[in-house]
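In: Please work out how this folds:
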Amino acid sequence: MLTVGDKLPQFELLNQDGDKVQSKSFLGKKLVIFFYPKASTPGCTTEACNLNDNLAELTKEGYQLIGISADPVPAQRKFHEKNAFQFPLLSDESKETLEKFGVWIMKNFMGREYMGVMRTTFIFDEKGICTRVIDKVKNKTAARQILKES
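Out: Okay, here's the model as predicted:
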């Protein structure tokens, strides 16, 4: 998994509208990337809505926000529109970016093993250097976790 001090990995993904988004376009700005397991599921909706509800405060602290999951663009679009998110959701169906960040992992639920996204938030400075990793994300207070040390 990416750790504090690591550089922002290069990626190019499609957002909820099918537009290309490149990681290099975020350099020069503080960036929060939150990885979530699956669009429109209860936990992911709670987390993303909490971030959206606190977006003004995050922006005031100089952060840009993006969410990434393995969901296809149509699922991201539906999730984005249904909840009126004010930040982009990126689709990584190939899991290439998820692997670069180290969040595509073996999971175990009720004795069943499967590959999935580990809910994780990464914070980068203006130079694209990771300054914090939140690997124990609390869905209902995700924004507070980000802001508490900014």
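
In: From here on, just use CA atoms for contacts and neighbour counts.
Out: Will do.

In: tell me the helices in this structure, going along the chain?
Out: 42-53, 55-60, 73-83, 96-101, 142-147 (DSSP state H).

In: Next, the angle helix 73-83 makes with the longest one.
Out: Interaxial angle of helix 42-53 relative to helix 73-83 (axes from the mean of the first three to the mean of the last three CA atoms, to 10 degrees): 60 degrees.

In: Show me what helix 42-53 is packed against.
Out: helix 142-147 (3 or more CA pairs under 8 Å, 6 or more residues apart in numbering; DSSP states H and E).

In: Rebuild the helices of the chain as JSON lines, extending it with mean neighbour count and distance to residue 34.
Out: Compiled in JSON lines, those are given as follows (neighbours: other CA atoms under 10 Å; distance: least, CA to CA, whole Å):
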{"stretch": "helix 42-53", "mean neighbour count": "19", "distance to residue 34": "9"}
{"stretch": "helix 55-60", "mean neighbour count": "15", "distance to residue 34": "13"}
{"stretch": "helix 73-83", "mean neighbour count": "17", "distance to residue 34": "14"}
{"stretch": "helix 96-101", "mean neighbour count": "17", "distance to residue 34": "11"}
{"stretch": "helix 142-147", "mean neighbour count": "18", "distance to residue 34": "9"}
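
In: Here is a second sequence; please produce its structure as well for comparison:
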Amino acid sequence: ASEAHIYGWVDFNQNGKFDEDERSNLATITQDGTVELTFANSKTYIDPSVNELGARVRIAKKATEIESPTGMAFSGEVEDFKTQITHPPKGEFKETSGPQATKQTATVTFTARGEHKYQRNSQAVIDETVEPYIVDKDGNRATLDADGYYVVPG
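Out: Presented below is the predicted three-dimensional model:
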């Protein structure tokens, strides 16, 4: 099979067009199978009332023909579709005010948002059988330090 190239776009900011920073990495296809596209510059804020975003995938033999979301690709094709958003639960903000270097506690309540796992007919729920955890800005689990505190830089 000959080599092909693929780009994807997701309208993260919901402005009705595919902006340059909404484009995925370029993936090269050399055989049948699954292709994973990465959206490194995607927006992190998404309105929780929005459950779908517009998406476009373009494939062609020449990568230069599909560098933008529109235009002619003599050796390829385009697919437009909507993709469902999975919103993470949102925790409430809590602030403590005790003296520094003393134990402080707070109880944080989380609220489920969005629709439940692509069923489109029920709201999301929080699985209370799974222990919650804190993640850093890259999505990695934060761990307790030697003093028993979560340290989440950034």
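
In: Got a TM-score for the two of them?
Out: After superposition, the two chains reach a TM-score of 0.24 (TM-score structural alignment, normalised by the length of the first structure), with 64 aligned residues with a CA RMSD of 5.0 Å.

In: returning to what we had before: residue 112 of the first structure: which of the helices of the first structure is closest?
Out: Taking CA to CA, helix 42-53 is the member of these nearest to residue 112 of the first structure, at 19.6 Å.

In: before we move on, back to that, mind checking the helices of the first structure for the one nearest to residue 32 of the first structure?
Out: Of the helices of the first structure, nearest to residue 32 of the first structure by CA to CA is helix 142-147, at 8.3 Å.

In: Serialize the helices of the first structure to TSV and add fields for distance to residue 113 of the first structure.
Out: Compiled in TSV, the helices of the first structure are given as follows (distance: least, CA to CA, whole Å):
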stretch	distance to residue 113 of the first structure
helix 42-53	20
helix 55-60	35
helix 73-83	24
helix 96-101	18
helix 142-147	27
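
In: Ok, which of those comes nearest residue 116 of the first structure?
Out: The minimum distance between residue 116 of the first structure and the helices of the first structure falls on helix 96-101, with 9.5 Å, by CA to CA.

In: if we can go back for a sec, out of the helices of the first structure, which comes closest to residue 15 of the first structure?
Out: Once CA to CA is applied to the helices of the first structure, the stretch that comes out nearest is helix 73-83, at 6.8 Å.

In: Run a quick neighbour tally on residue 81 of the second structure.
Out: Burial of residue 81 of the second structure is recorded as 11 neighbouring residues (other CA atoms under 10 Å).

In: I'd assumed residue 55 was in contact with it.
Out: Yes - in this structure, residue 81 of the second structure sits in contact with residue 55. The criterion is CA atoms under 8 Å, and the distance is 5.4 Å.

In: I'd say residue 76 of the second structure and residue 6 touch.
Out: No - under the contact definition of CA under 8 Å, residue 76 of the second structure does not touch residue 6, with a separation of 9.4 Å.

In: still on that earlier bit, among the helices of the first structure, which comes closest to residue 109 of the first structure?
Out: Between residue 109 of the first structure and these, the tightest spacing by CA to CA is seen for helix 42-53, at 15.1 Å.

In: nearest residue to residue 58 of the second structure other than its sequence neighbours?
Out: Spatial nearest neighbour of residue 58 of the second structure, excluding adjacent residues (CA to CA, 6 or more residues apart in numbering): residue 78 at 4.4 Å.

In: next one: residue 20 of the first structure
Out: Residue 20 of the first structure sits nearest to residue 14 (CA to CA, 6+ apart), 4.6 Å away.

In: can you pull the contacts of that neighbour?
Out: If a contact means CA atoms under 8 Å, 6 or more residues apart in numbering, then residue 14 of the first structure has 20, 21, 73, 90, 91, 92 as its contacts.

In: how much space between the fifth one and residue 77 of the first structure?
Out: Which is residue 91 of the first structure. For residue 91 of the first structure, the distance to residue 77 of the first structure under the criterion CA to CA, to the nearest Å works out to 10 Å.

In: re earlier: now do the shared contacts for residue 76 and residue 6 of the second structure.
Out: The contact lists of residue 76 of the second structure and residue 6 share 58, 59, 60, where a contact means CA under 8 Å, 6+ apart.

In: Derive a ChimeraX selection command for the buried subset of these.
Out: Only the buried entries of these go into this ChimeraX selection, using 16 or more other CA atoms under 10 Å:
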select :58,59,60
